[in-house]
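K.L.:
Predicted model, plus sequence, below.
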Amino acid sequence: MGRILAIDFGGKRTGIAVTDELQIIASGLTTVPTEELISFLKDYTTKENVELILVGQPKRLNNEFSDVEQEILKFIGVLEKEIPNIPIKRVDERFTSKIAFQSMIDSGVKKKRRRSKELLDEVSATVILQSYLYNQQ
């Protein structure tokens, strides 16, 4: 069994989370500048056994896609060419930022650290991954 990797794509930064190889635990991995994302993923997937990549699908409450969706579709096109052997699935990411922020509060992350957009992106990717794992049960 391989890891599942989740991506919370952003215009400037992208949060990344992964499971363990048994696909039980979702953990934040890192946040990378979006322009370095493909390079990071190519490197990571050569070192680690990744069997699925999840990419967040940002939707509004009325079910319309948010403005960043076009950038995400371009990214997925490049990703499919650069790493063709790993399937990609989309996961609804509505409310992940709010859930991530609340989980940081609940887990006792200090106010100054909660202001870190990098940490929020990483935790958001973890929320995307955790919701996917939960819905697979």
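P.N.:
Cool, the structure landed. Residues are numbered from 1 along each chain as shown.

K.L.:
Going by C-alpha atoms from here, please, whenever you check contacts or count neighbours.
P.N.:
Noted.

K.L.:
Now find how far off-centre the strand or helix carrying Ile7 is within its chain.
P.N.:
In the assignment (DSSP states H and E), Ile7 maps to strand 3-8. Offset of strand 3-8 from its chain centre (CA atoms, centre = their mean, to the nearest Å): 5 Å.

K.L.:
got a list of contacts for the very next helix or strand once past that strand?
P.N.:
Downstream of strand 3-8, the first helix or strand assigned by DSSP H and E is strand 13-19. Strand 13-19 has contacts (CA atoms under 8 Å, 6 or more residues apart in numbering) with 3-9, 25-34, 37, 118-126, 129.

K.L.:
Please check those and keep the buried ones.
P.N.:
Neighbour-count burial (16 or more other CA atoms under 10 Å) applied to these gives 3-9, 26-32, 34, 37, 118-126, 129.

K.L.:
In addition, the following structure is provided for comparison:
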Amino acid sequence: MARIVALDYGKVRTGIAVTDELQLIASGLTTVATKELIDFLKNYVATEKVELLVVGEPKQMNNQVSESEALILPFIEKLKASFPTIKIERQDERFTSKMAFQTMIDSGLKKKQRRDKALVDEISATIILQAYLNRI
């Protein structure tokens, strides 16, 4: 089997999480500057077999898409053009940042470490990926 990669897309940086090859476990991979994301993914796909990209879908409480969706849709078109053989799916990402922050508190990270927005994005991507795995 191949890995699944999840993205918590942001204007400045994007959190990335991956599954193991059996697609059982979601793990944080890294956080990348969004402007470098396509190049990072090209390098990753060149070394690892990836069958699916899961992109977080920001929604409001009333189930309508959030304003940041306007940034994500053009990015998804770039993904499709860059990786035409890899399927792309969406996963609701409501509350992932809050859950990531709570995860950091629960794991005993100090206040200074919890201010690391890159780590929050990586954990958010992991939560998005785990939610996707639970859904399929």
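P.N.:
That came in fine, so what should we check first? Quick caveat, the model's predicted, so the values are computed rather than measured.

K.L.:
Tell me how the two chains score on TM-score.
P.N.:
Here the TM-score for the pair of chains, by TM-score structural alignment, normalised by the length of structure 2, is 0.97; 136 aligned residues with a CA RMSD of 0.7 Å.

K.L.:
picking that back up, which ones among the contacts of strand 13-19 of structure 1 are found in strands?
P.N.:
Judged by DSSP state E, strands contain the following of the contacts of strand 13-19 of structure 1: 3-8, 26-33.

K.L.:
out of the residues you listed, who's nearest Phe95 of structure 1?
P.N.:
Each of these was scored against Phe95 of structure 1 by CA to CA, and Asp8 proved nearest at 12.0 Å.

K.L.:
I figured the closest one hits Leu119, correct?
P.N.:
No. Look at Asp8 of structure 1 against Leu119 with CA atoms under 8 Å: they stay out of range, at 11.6 Å.

K.L.:
the longest helix in structure 1 is where?
P.N.:
Using DSSP state H, we find that the single longest helix of structure 1 is helix 117-136.

K.L.:
Between strand 3-8 and it, find me the angle.
P.N.:
Computed with axes from the mean of the first three to the mean of the last three CA atoms, to 10 degrees, the direction of helix 117-136 of structure 1 lies at 130 degrees from that of strand 3-8.

K.L.:
other SSEs contacting helix 117-136 of structure 1?
P.N.:
Contact here means 3 or more CA pairs under 8 Å, 6 or more residues apart in numbering; DSSP states H and E; on that basis helix 117-136 of structure 1 packs against strand 3-8, strand 13-19, strand 26-33, strand 50-57, strand 88-92, helix 96-106.

K.L.:
The shortest one vs structure 2, average offset?
P.N.:
Yep, that's strand 88-92 of structure 1 we're talking about. Strand 88-92 of structure 1, aligned to structure 2 and superposed, deviates on average by 0.3 Å (mean CA distance after the TM-score superposition for structure 1).

K.L.:
before we move on, what about the longest one?
P.N.:
Helix 96-106 of structure 1: mean distance to aligned residues in structure 2 after superposition is 0.7 Å, counting by mean CA distance after the TM-score superposition for structure 1.

K.L.:
so where in structure 2 does that helix end up aligned?
P.N.:
Alignment of helix 96-106 of structure 1 against structure 2: residues 96-106, by TM-score structural alignment.

K.L.:
Which one of the helices and strands packed on helix 117-136 of structure 1 lies nearest to Val68 of structure 1?
P.N.:
Nearest to Val68 of structure 1, of all these, is strand 50-57, at 9.3 Å by CA to CA.

K.L.:
Quick one: work out the angle between that closest one and helix 117-136.
P.N.:
110 degrees.

K.L.:
Need the counterpart of Gln23 of structure 2 in structure 1.
P.N.:
In structure 1, Gln23 of structure 2 lines up with Gln23, judged by TM-score structural alignment.
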